[in-house]
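Enquirer: With the input below, show me the fold.
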Amino acid sequence: MDNSEIKEETESKQVSPIKNFFSIKIGVMPLGVFLLLLIVDSLLIQKKILPTDMIGAGSIMVLFGFACEEIGKRIPILKNVGGKAIMATFLPSYLVYANLLPKQAVTSVDFFMKQTNFLYVFIACLIVGSILSMNRTVLIKALVRIFIPMAAALVMGSIVGTLVGTVLGLGAFKTYFFIVVPIMAGGVGEGALPLSMGYSSILKQGQAGIFAQVLPCVMLGSLVAIILSGVLKYIGQKYPKYSGNGSLLKAGKDDEILRIAQEGDKAKASANHDLSQLTVAGILSFALYLAGVYINSLIGLPAPIVMLIAVVMAKVLGLIPKNIEKGGYSLFRFIATAVTTPLLFGIGVSMTPWKNLVAVFSSPRYLIVITLTVVTIVLVGWFVGNLVGMYPVEAAIVTACNSGQGGTGVVSILTASDRLELMPFGQLATRIGGALTVVVGIALLRLLH
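Expert: Purely as a prediction, here's the structure:
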């Protein structure tokens, strides 16, 4: 090899400073792109001309969301228990409370999150995308089985939580109706709000006061569930025999299920993403959600549940063409990779009041009851799920979603555990489980009062 060849080889191995600079990433963004966005947003905020539309709010959510996620994945211990999701959701909440975020940035994000209903766009795409990309046989068997650990977790969570609160001197009545039921009610809009309205009518008390009482329990229960889902992810990594890596059903006596699921995973990994198919899957998501809105106006069933039922039925009956199913997987991967973290930041800014969360920490008894209730729900999900042929880690994560802060909590829980493919089952847990909890809670209160 002559000197010119040696020189050429040496130069080829050297990485230019610019390429090296762009190889550093904040979330999914190269550092150069991150810094450019930071500079542009800073200039807009300084001149007070940051738009409140999707571009303005989206730029803030992307910038700060991925920065918070980066912090979460670098903190020792926390990074192993869902640190990315926790920091992306709850750090923004604190920053807003402490006035450490630019006011115009907060206003832009808050307006976008509350006026555009973007959370439901996210949930619609994830539900449809994940259902379309699932194997039909696996889906049918998983839906049938998941209701068993869900129901068992609801019952045992209620019993243990109420007993603990009674032992700590809170009283069975107060513990069950004002701590345990709110935790499992399915979030704020679909849970705490109708619950407080029902309680107000029965107890002849102001609805606002009751809502303020139960809201902190909903938020802290969701936080505990997020942390536990991170712990479950860590357990699954350390002890692979307990984890399906996102698959709910294990082989057990039905090796065919496992074989089909594994073949499907291999096909997905090697699949080429077609933008036209992705687009069609996205349009289908919107159409089904809007159909859910219409059905909701007729019978009061939440739109996400209507959408979930519709897409599951279509999948089970084999009505969806293969090319749209492939587009569903592409849609799911895009939403999970690019949208989840910015959305969590938006949730933290506009839907997670820090002072309400902190209020619970001032009462150790409340903290103990909430924590043990959620731990019971997760443990029951683990053991009962295992008994009915599910991977314990995935079954426990799904049942943990029943303690989440509605749709926002499910997103955070599944993000912390890297199991967004479980979104349909998480939605079942929080929506159906939450609705049942609210109905039973109000009925029992009416009976006992």
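
Enquirer: only C-alpha atoms for contact and neighbour calcs from this point on.
Expert: OK.

Enquirer: Relative to M29, how far out is the closest residue to L379 other than its chain neighbours?
Expert: Leaving aside its sequence neighbours, L379 sits nearest to A396 (CA to CA, 6 or more residues apart in numbering; 6.6 Å). A396 sits 32 Å away from M29, taking CA to CA, to the nearest Å as the criterion.

Enquirer: Who has more neighbours out of these two?
Expert: A count of neighbours by other CA atoms under 10 Å puts A396 above the other of A396 and M29, at 28 against 18.

Enquirer: Which of the three states applies to that one?
Expert: helix (DSSP: H, G, I helix; E, B strand; the rest coil).

Enquirer: what sits against it?
Expert: A396 is in contact with L232, I377, V378, L379, V380, G381, W382, G385, counting by CA atoms under 8 Å, 6 or more residues apart in numbering.

Enquirer: Pull the number of nearby residues for G433.
Expert: G433: 24 neighbours (other CA under 10 Å).

Enquirer: and it, what element?
Expert: According to DSSP states H and E, G433 maps onto helix 423-448.

Enquirer: Next, the second sequence, to be compared with the first:
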Amino acid sequence: MSEKKRVDFSVCGLNLKYFLPFFIVVMVVTYGGFMPTVKIYSNDAGTYMATSFIQTWAFLMAIGGIFFWLGNTIPIVSSYLGGACLLPLFGASLMNHLGLIPEVLVNGAKVWMKGGFQDMYIALLLVGSILVMDRKVLLSATARYMPAILGSQVFALGACVLGGMLTGFGGADGLFYVGAPCMSGGSGGAITTLPALYSSLAGADMTGLAGQFLCYASIANVLAVLFAAIGGAVTEKIPGWNGKGKILKAGSQASEEAMKEVKRPATSANYVNLGSGIFMSLCFYLAGNVLGSLPVLNNIAGLAWTIILAIIVKCTGIIPDEFADNCVYSMNFALKALLPMLIAGIGICSLNITDLTKFFSLGVLVVIVLGVLGAFIGAIIFGRLAGLYPYEAGITAGLCCCNIGGSGDIAVLTAGNRMNLLAFASISTRIGGALMVIWIGLLYPLFMR
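Expert: From the prediction side, this is the model:
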């Protein structure tokens, strides 16, 4: 008899035996009338009560952590639907909809989320995702791989505009509100970065779009996996279009070696380094906001300037790697420790579960299919022109820009039997997602005002 695969329980870094007593404490405090609260004064809402940060954090970590673990544990949901992010978002929202979360705790979550926690998370994520790249990787990617990413994005943006026009959304809405969330650097970009960017550009709170955007990104992820499998089978029959796992054509082996990502520790035992990374990431974000507020320069959003500054700093080596790596530690801290509670907070504060039926339609599917297909075709064409094998360029520079992030990259590459190209996929997710945010930051003011 074959041994059944064991499911390991791990929430907040604890196994079930040790997590359960702490979870019970949180639940007793939450539903037993023991929650610590504070009085909030607001010009708009008057005076109201909200839970303190201690209670808010503990509840969001517990609930978000459980849903996050479930999303990672359920195979199909985890691999193809972005379950690790999907379940905390919709699970917390459903709990709120059913009245399972006390109003004072909902208020506490809103104070915490609206008070800048989401912006802090975005700063740690964006800066770290760029500084994690090896300088040689960035420079080599710019010379050979970046044209494939840029070509892919141009085709994808054009296809989304076309899809919006064909389905009645309108080109601009099809691009910004259906297509762009599928190509913004994974689920994190869809549920945090884009809503924050649109909020700053439009001058109105658009964080409620998070659930809608994640829904669209999950659909794109499934399509990317499907196109990877189909594209591999088709290109194997076309001479010169499939590198059998090699992305750079003959004569480019030295470049391929240069683009291998240098391994570095994901974290540090020195907590001063972690604090340094948090501090620098927040300062990058603040500097981006300054540039985004200056005359002429304000045509580019502050969030996009943050990305540009990080790329410049990494490529020029102004900040030595020994210090830049600190931002990598803070990014991984955000991803490993803060992501479940962030998503649960977004679910409680920004997602109305009754609106979910409005998110999906045949028109939405048409726009997303055209966008993902455009990204795939654009990467194939421009990759071939840059001396890359078309299929390998298409699957990495194209399809890995249209998924839910790291787990999406793995799903796409597995479908194409190209796991050896994970470093290239990482470039697409990190740098490609950042570039898409810059594209959107530039185009949104031109078409949506």
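
Enquirer: that older thread, show the buried residues in the contacts of A396 of structure 1.
Expert: Listed as buried from the contacts of A396 of structure 1 are L232, I377, V378, L379, V380, G381, W382, G385; burial here means 16 or more other CA atoms under 10 Å.

Enquirer: what residue of structure 2 takes the place of the last one?
Expert: Under the alignment (TM-score structural alignment), G385 of structure 1 maps onto A379 of structure 2.

Enquirer: Kindly provide the distance from that match to M146 of structure 2.
Expert: 10 Å.

Enquirer: swap in F360 of structure 2?
Expert: 32 Å.

Enquirer: which of those two has more neighbours?
Expert: M146 (23 against 13).

Enquirer: Follow the chain on from the longest helix along structure 2 and name the next helix or strand.
Expert: Longest helix of structure 2, by residue count under DSSP state H: helix 210-235. Sequence order places helix 253-258 as the next helix or strand after helix 210-235 of structure 2, per DSSP H and E.

Enquirer: so where is the next helix or strand after that next one in structure 1?
Expert: Counting by DSSP H and E, the next helix or strand C-terminal to helix 253-258 of structure 2 is helix 271-291. Using TM-score structural alignment, helix 271-291 of structure 2 corresponds to residues 275-295 of structure 1.

Enquirer: Quick one: distance of the matching stretch to the chain centre.
Expert: 20 Å (CA atoms, centre = their mean, to the nearest Å).

Enquirer: which residues touch it?
Expert: So stretch 275-295 of structure 1 is contacted by 121, 124-125, 128-129, 301-307, 310-311, 323-331 (CA under 8 Å, 6+ apart).

Enquirer: Give me the subset of the residues you listed that lies in helices.
Expert: 121, 124-125, 128-129, 303-307, 310-311, 323-331.

Enquirer: Contact partners for E70 of structure 1?
Expert: I26, G27, K84.

Enquirer: Quick check: which element contains it?
Expert: helix 54-72.

Enquirer: other SSEs contacting the helix or strand following that helix?
Expert: Counting by DSSP H and E, the next helix or strand C-terminal to helix 54-72 of structure 1 is helix 83-97. Applying 3 or more CA pairs under 8 Å, 6 or more residues apart in numbering; DSSP states H and E, one finds that helix 83-97 of structure 1 contacts helix 54-72, helix 207-238, helix 340-350, helix 354-361, helix 406-416.

Enquirer: Mean distance between helix 83-97 of structure 1 and structure 2 after superposition?
Expert: With mean CA distance after the TM-score superposition for structure 1, helix 83-97 of structure 1 departs from structure 2 by a mean of 1.8 Å once superposed.

Enquirer: tell me the secondary structure for the nearest residue to A208 of structure 1 once chain neighbours are set aside?
Expert: Computed as CA to CA, 6+ apart, the closest residue to A208 of structure 1 that is not its neighbour in sequence is S196, at 7.8 Å. What three-state DSSP gives for S196 of structure 1 is helix.

Enquirer: Go through the helices and strands packed on helix 83-97 of structure 1 and pick out the most buried.
Expert: Per residue and on average, the most neighbours among these fall to helix 406-416, with a mean of 29 (mean count of other CA atoms under 10 Å).

Enquirer: thinking again about what came up before, give me the mean distance between the match of helix 271-291 of structure 2 and structure 2.
Expert: Stretch 275-295 of structure 1 sits 1.9 Å off on average (mean CA distance after the TM-score superposition for structure 1).

Enquirer: Show me what counts as buried in that stretch.
Expert: By neighbour count on 16+ other CA under 10 Å, the buried set for stretch 275-295 of structure 1 is 277-282, 284-286, 288-295.

Enquirer: And K47 of structure 1, what's its match in structure 2?
Expert: By TM-score structural alignment, K47 of structure 1 lines up with G33.

Enquirer: so that match, which of the three states?
Expert: Using three-state DSSP, the structure places G33 of structure 2 in coil.

Enquirer: once aligned to structure 2, how far is the helix holding E70 of structure 1 on average?
Expert: Mean for helix 54-72 of structure 1 is 1.7 Å (mean CA distance after the TM-score superposition for structure 1).

Enquirer: Now the counterpart of V366 of structure 2 in structure 1. Nearest residue, chain neighbours left out?
Expert: Under the alignment (TM-score structural alignment), V366 of structure 2 pairs with L372 of structure 1. Residue nearest to L372 of structure 1 in three dimensions, not counting chain neighbours: G161, with 6.5 Å by CA to CA, 6+ apart.
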